[in-house]
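Colleague: model this:
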Amino acid sequence: MPATAPLATDGIDESWDLARYAGWLRIAHHIPGRIRLKLAAEGQGSLNDVLADVKRFVATASTAPGIRAVSLNLLARSCLVEYDPKQIAPAAWTDLIDGTRSAEALALTHRLVGTDRHPA
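Modeller: So this is what the prediction gives:
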């Protein structure tokens, strides 16, 4: 199966649509283990809706396995995510932002929505 073929969501809430990020996030800088995401000026929806999505992303990413730290700078309209590239494929971020339903993006989505969390 090609990496860009649609994949089953395996129980992921459909409100966490991978393509939703394509409209309001872009990758400003990325090296394995560290990615800076910028809030795109052409983002869709009201500012309150976008901020709610950003805050939800930060809250879920902050506790996801493989993510070391998340910092949000609303003035700079950016979010820095430090992650373990051994646990999260660097390509997963590009696919997630582009809305590509690759296996890597789906695995990252599972982590972000909590379906990949392990009890302590």
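
Colleague: CA only for contacts and neighbour counts going forward, please
Modeller: Fine.

Colleague: any chance you could map the strands in the chain?
Modeller: In the chain, the segments counted as strands under DSSP state E are 25-31, 34-39, 67-73, 78-83.

Colleague: Mean neighbour count for the ones you listed - can I get that in CSV?
Modeller: Listed next are these as CSV, based on neighbours: other Cα atoms under 10 Å:
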stretch, mean neighbour count
strand 25-31, 16
strand 34-39, 20
strand 67-73, 16
strand 78-83, 20
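
Colleague: Relative to Ile97, which of the ones you listed is closest?
Modeller: strand 25-31 (6.6 Å; Cα to Cα).

Colleague: another one to check against the first:
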Amino acid sequence: MSVDTDFPLLRFARALVIAHHIPGRVRLKLDGPISGDLKNLAEDAKRFSAALAATAGIRTIALNPLAKSCTIEYDPAIIPSAAWAGFLSGTSVPGTEILLQTLVSAAKA
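Modeller: Prediction:
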């Protein structure tokens, strides 16, 4: 899927790294120091979380603003484990389409 990378949720996703991952649970962390408008960053984090919460296979999402992290519990039968690394890096692996389409739909809403 070709997606315009110039919308806030995808730019936000590209600033995340996987801090810990076991099938069914992934912890994402905002990479690097916080710069720019903290209010916008917090809003992007909330929109990112809400968008993923609407995705089939996502069970729970817990934001931790102080740790700049987000823990996501998901169904690995619906979202393959490899999809997370592909999604964050922008590479196409099985399952990235589900996650990417979620953010595209949220950006249009």
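
Colleague: how far away is the residue nearest the centre of structure 2 from Ala77 of structure 2?
Modeller: Geometric centre of structure 2, nearest residue: Ala13, 5.1 Å, by Cα atoms, centre = their mean. Ala13 of structure 2 sits 22 Å away from Ala77 of structure 2, going by Cα to Cα, to the nearest Å.

Colleague: Show me what Thr60 of structure 1 lines up with in structure 2.
Modeller: Aligning on TM-score structural alignment places Thr60 of structure 1 opposite Ala51 in structure 2.

Colleague: Verify the stated contact: its match with Val104.
Modeller: No - contact criterion Cα atoms under 8 Å: Ala51 of structure 2 and Val104 do not qualify, at 9.2 Å.

Colleague: so where do the helices sit in structure 1?
Modeller: Per DSSP state H, structure 1 carries helices over the ranges 47-62, 90-98, 103-113.

Colleague: Could I get these in JSON lines, plus columns for distance to Ala40 of structure 1 and mean neighbour count?
Modeller: Conversion of these to JSON lines gives the following (distance: least, Cα to Cα, whole Å; neighbours: other Cα atoms under 10 Å):
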{"stretch": "helix 47-62", "distance to Ala40 of structure 1": "10", "mean neighbour count": "15"}
{"stretch": "helix 90-98", "distance to Ala40 of structure 1": "11", "mean neighbour count": "20"}
{"stretch": "helix 103-113", "distance to Ala40 of structure 1": "20", "mean neighbour count": "22"}
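
Colleague: if we compare the ones you listed, which one ends up closest to Arg77 of structure 1?
Modeller: helix 47-62 (10.1 Å).

Colleague: The closest one packs against which elements?
Modeller: strand 67-73, helix 103-113 (3 or more Cα pairs under 8 Å, 6 or more residues apart in numbering; DSSP states H and E).

Colleague: aligned partner of Ala62 of structure 2 in structure 1?
Modeller: That one, Ala62 of structure 2, aligns with Ser71 by TM-score structural alignment.

Colleague: roughly how far apart are its match and Glu104 of structure 1?
Modeller: In terms of Cα to Cα, Ser71 of structure 1 sits 23 Å off from Glu104 of structure 1.

Colleague: what do you get for Asp84 of structure 1?
Modeller: 14 Å.

Colleague: can you check Pro32 of structure 1 too?
Modeller: Pro32 of structure 1 is 14 Å from Glu104 of structure 1, by Cα to Cα.

Colleague: How far away from the center of its chain is stretch 49-68 of structure 2?
Modeller: Remark: stretch 49-68 of structure 2 is offset 8 Å from the chain centroid, using Cα atoms, centre = their mean, to the nearest Å.

Colleague: Brilliant, that's me finished.
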